[in-house]
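J.: Give me a model of this one.
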Amino acid sequence: MRITKNGWVHRLLRSLSEQAANAENASRLYKFALEDANEGVVIADAEGRILTANETYASYIGQTVSSMSGRHVTEIIDNTRLHIVAKTGRAEFGDLQLINGHWMIASRIPIVSDGEVVAVVGKIMFDDIDRLFAMNEKYKEINKYLHSDMRDKKTSPTRAKYSFSHIVGKSSALEEVKLTAARAAKSGSTILIGGESGTGKELFAHAIHRESVRFYGPFIAVNCASIPEQLFESELFGYKEGSFTGASRQGKKGKFALADKGTIFLDEIGELPLHLQAKLLRVLQEKEIEPVGSIKPEPVDVRIIAATNRNLQELVEEGKFRRDLFYRLHVIVLNVPPLRERREDVPLLIRELLVQLQNELGTEPVTVTPEAEALLMAYDWPGNVRELRNVLERALFVRLGDAIEAGDLSPEVLAGVGVGSRSSKEVSQAVSEAPRHSWKSAMEFHERQLLRQALAEAGGDKQKAAKQLGMSKSAFYDKLDKYGDTL
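T.: Got it, this is the predicted structure:
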């Protein structure tokens, strides 16, 4: 969070930038800044040793000006970053800093002469209350995330939980991806997993790790879309003691360090900010990370598996994803097929998901009627396996009998297969004539029902009927040719 950069700090910075080479002028300006400011001001040298401060600053941190002089900033200032700014040469404005139990607004400005940092000016204030409250809300949001992250670490193992046996399905589309993934697991190459949300990309990442030579190492999963942008760098690469406001005195290991000798899974990699993409590229190229506040890189031995539901090639063309990083990730590529492209797996998934739900929810075993299963196979599943699980969970609670019937399915499913406007009783009746001796015949029966209904509602207009069903014109005509006179 940043505040508007105005007032004496910028007069000082501008003047020092113009006159810092003149020691006499710099000294005069230091004195002016200390006497003129009604906020706390401290000045340290390039090594982080305090040169001077005003009484306001000293009182804020519970010191006297004389007791501060000559001491390193980390000895007496809570969560200071003055020494970091002295090394990086990058000014920081409007940070929240916790000092002696009070939140204050801190700014840090390096003084540069002949291209080198010769000193750093720090300022703390407590007068912009409205903005302070706004920043405090942001702090609470970040703090909430950090605490939930700690709870996750206490309860979540760093081992892969799933194997290839947990990826349910016998379709040729899925089997091909599983075979490629199993082969890729034996290599140490970077893997990029593509696929729509809910297709099971994380299952593949777990399974690949379990089949790899790194199986005994940690498996660390990171959802790039769930981390607040302010915490991205420290979460991924860690931080050193006192590297930013609120930082732990012991520092903290980042996800990459935690994954050392193992695998890190970066889900939703397309959400990674551009400046962190450069750091990720460095990990891939140099096998090293640089924690926040560190002055030297640290080696790391980690395999990267990334996943995305976005088209990274398009993001590259839009300037939202680094081209060099894209090619580094694009080594072994797996594309997990959506559920609508492997409908024959739906019955197997239904059985597996019902067993999982019954164990989790404590419900008695139930079955699914052929009519309901035919509808589930006909639906396009935009949310894929995750949506199928949610639909089954809902059906478990709304059913009245020992089996899930067509009328127990969610309105989204019923609308998606063209029977959404009917009552539950009418839905069940509409599909009750479906042949029960095979899933294929049940599917064909229901397809004919949908085609008849769409043509009737479109007044025989085939193009309109195809559009109503969300089908391409060619696919619609293929279906008409398939069923011919039986429609």
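J.: going forward, measure contacts and count neighbours with C-alpha atoms only.
T.: Noted.
J.: Surely R452 touches L487?
T.: Yes - with contacts counted by C-alpha atoms under 8 Å, R452 reaches L487, the gap being 6.2 Å.
J.: now L266: how far from L13?
T.: As defined by C-alpha to C-alpha, to the nearest Å, L266 lies at a distance of 41 Å from L13.
J.: quick one: which of those two has more around it?
T.: Just comparing L266 and L13: by other C-alpha atoms under 10 Å the higher neighbour count belongs to L266, 24 against 18.
J.: Now show me the structure for the sequence below, then we'll compare the two:
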Amino acid sequence: MPTQTVTRLIQRSHSRSTTYRSLDELCGGDPQMQDLIIRGKRLIDKGIPILILGETGTGKEYLSRALHAYSERRKGNLVAVNCASIPESLAESELFGYSKGAFSGALSGGMKGKVQQADGGTLFLDEIGDMPFSLQTRLLRVLSEREVMPLGAASPVSIDIHLICATHQDLKTLIAQGRFREDLYYRIAGGVLRLPTLRARADKRQLIMQMLTDELSLNQPAASRNVGDLVEHADQTLSPAALQQMLTYSWPGNLRQMHAVIRYCCAVMSNNRIEASDLPEDLMQLQDLHVSAIINAASFVDTRHQDLSGTRLPALRAFNPALRDERSRVIEALTGSRWNISAASRQLGMCRASLYRKLRQLEIPHVRDQAMPAYSTYSTCAA
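T.: Below you'll find the predicted structure:
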């Protein structure tokens, strides 16, 4: 029988199939995410528009939904609009709506636009950088006047919305290129939240286990006697070799790609265990000479010190679990920064001197100027 803890995990995982994680669940164990969530909580009910920045797949929509669910407007609608997916010819009517008889083919009763549908709730404009320039002026007026003028309407309609925008583009570059209005940028960027890339996050192992737990529990029948064991021992479902591959990979598609990879692995694994051979082709290709050299060097214990001191250095297996985790985190930061000590120390939140001391303490030889291979984008990751 599953324990109470496992039952709660299963119920929570099933609920995630239709809803998004809360802010606290998104927080994870990464200091950057923790700071970002704290700022988001402080901003969400202050009437300040929020701009979420981040690469494709970093979870911008997840964060917007979690912010809405945390806010005082959570009983209102969250209306999400992907500005890149709406044809320019339809964008105006989709966003601002139209009245009866506004144009040929219009619905007889007119239509509320997305902005009006979000009245009393939150409007999420994804990929705001792709919004047609002509619509940016109208959106600016909506935000400044707090009212919307549907196509063909005789008078404006008052609205009360909280705005969250997101983009993977550099809006300041678009402004310099004349593709984005500067005044609109300052209107939507009241509070900027920049999501870190997955390759820069310190909690990748925790994220892998969290996604694996979700996938295992969702794919098993609720009454299965094995589901409790699968969820409770998710770390045993992933072989050490497969986990090492996933921790070393650069994840160009970020969280979206990781989720796709874990779903794939759970589908093809045998005997309830994911082996390195079950990983998609791009992750399996990590076993090249460059990465192997770095991993082997990082695990190497220099026995020459034994002759000098007469004292045997502790092997990796002698490290306690806390030091093992810390050692993995340091190696991950080093490989992710191409063994650039300055970049790795910033990621780990310590100075260069402290990192050098940590390398000696954890028996990690410094591999100078070792370049990491260029990783190709995982084919199942949609931009």
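J.: What does the superposition give as a TM-score?
T.: Taking TM-score structural alignment, normalised by the length of the second structure as the basis, the two superposed chains have a TM-score of 0.70; 303 aligned residues with a C-alpha RMSD of 3.5 Å.
J.: Strands along the stretch 351-487 of the first structure, start to end?
T.: Residue ranges of the strands in the stretch 351-487 of the first structure, as given by DSSP state E, counting those that start in this stretch, are 367-368, 403-404.
J.: Tell me the residue in the second structure aligned with R322 of the first structure.
T.: Aligned by TM-score structural alignment, R322 of the first structure pairs with R181 of the second structure.
J.: so that match touches Q136, yeah?
T.: Yes - at 7.0 Å, R181 of the second structure and Q136 qualify as touching, with contact defined as C-alpha under 8 Å.
J.: So for the host helix or strand of I295 of the second structure, what gets flagged as buried?
T.: Under the criterion DSSP states H and E, the helix or strand holding I295 of the second structure is helix 289-299. In terms of neighbour count (16 or more other C-alpha atoms under 10 Å), helix 289-299 of the second structure has its buried residues at V291, I294, I295, A298, S299.
J.: Now do the contacts for L334 of the second structure.
T.: With contact taken as C-alpha atoms under 8 Å, 6 or more residues apart in numbering, L334 of the second structure is in contact with N340, I341, A344.
J.: Now do the first one against G178 of the second structure, distance only.
T.: Using C-alpha to C-alpha, we find N340 of the second structure at a distance of 36 Å from G178 of the second structure.
J.: Just want to know which of those two has more residues nearby.
T.: The residue with the greater number of neighbours, taking N340 of the second structure and G178 and applying other C-alpha under 10 Å, is N340; the counts read 18 against 11.
J.: Skip the chain neighbours and tell me the closest residue to that one.
T.: Nearest non-adjacent residue to N340 of the second structure, counting by C-alpha to C-alpha, 6 or more residues apart in numbering: L334, 6.7 Å away.
J.: ok, now L353 of the first structure?
T.: R389 (6.2 Å).
J.: What's the local residue count around the alignment partner in the second structure of that neighbour?
T.: Taking TM-score structural alignment, the alignment pairs R389 of the first structure with H259 from the second structure. Using other C-alpha under 10 Å, the number of residues around H259 of the second structure comes to 19.
J.: H259 of the second structure against M211, yeah?
T.: Yes - counting by C-alpha under 8 Å, H259 of the second structure touches M211, with 6.6 Å between them.
J.: give the contact list for the alignment partner in the second structure of L375 of the first structure.
T.: Residue-level alignment of L375 of the first structure against the second structure, with TM-score structural alignment as criterion, gives Q245. Applying C-alpha under 8 Å, 6+ apart, we find Q245 of the second structure in contact with A276, L283, M284, L286.
J.: so which of these comes closest to K46 of the second structure?
T.: When the contacts of Q245 of the second structure are ranked by distance to K46 of the second structure (C-alpha to C-alpha), L283 comes first, at 43.4 Å.
J.: Would you mind confirming that that closest one is in contact with S250?
T.: No - if you go by C-alpha under 8 Å, L283 of the second structure and S250 don't touch, sitting 9.4 Å apart.
J.: Please identify the helix or strand for the counterpart of I38 of the second structure in the first structure.
T.: I38 of the second structure maps onto L179 in the first structure, with residues paired by TM-score structural alignment. With secondary structure defined by DSSP H and E, L179 of the first structure is part of helix 172-185.
J.: go on, L140 of the second structure?
T.: Assignment of secondary structure by DSSP H and E places L140 of the second structure within helix 133-145.
J.: what's the matching range in the first structure for the next helix-or-strand element following that helix?
T.: With elements assigned by DSSP H and E, the helix or strand that comes after helix 133-145 of the second structure is strand 147-148. The alignment of strand 147-148 of the second structure onto the first structure (TM-score structural alignment) covers residues 288-289.
J.: Outside of that stretch itself, list whatever touches it.
T.: Contact partners of stretch 288-289 of the first structure, identified using C-alpha under 8 Å, 6+ apart, comprise F237, F256, K279, R282, V283, P297, E298, P299, V300, D301.
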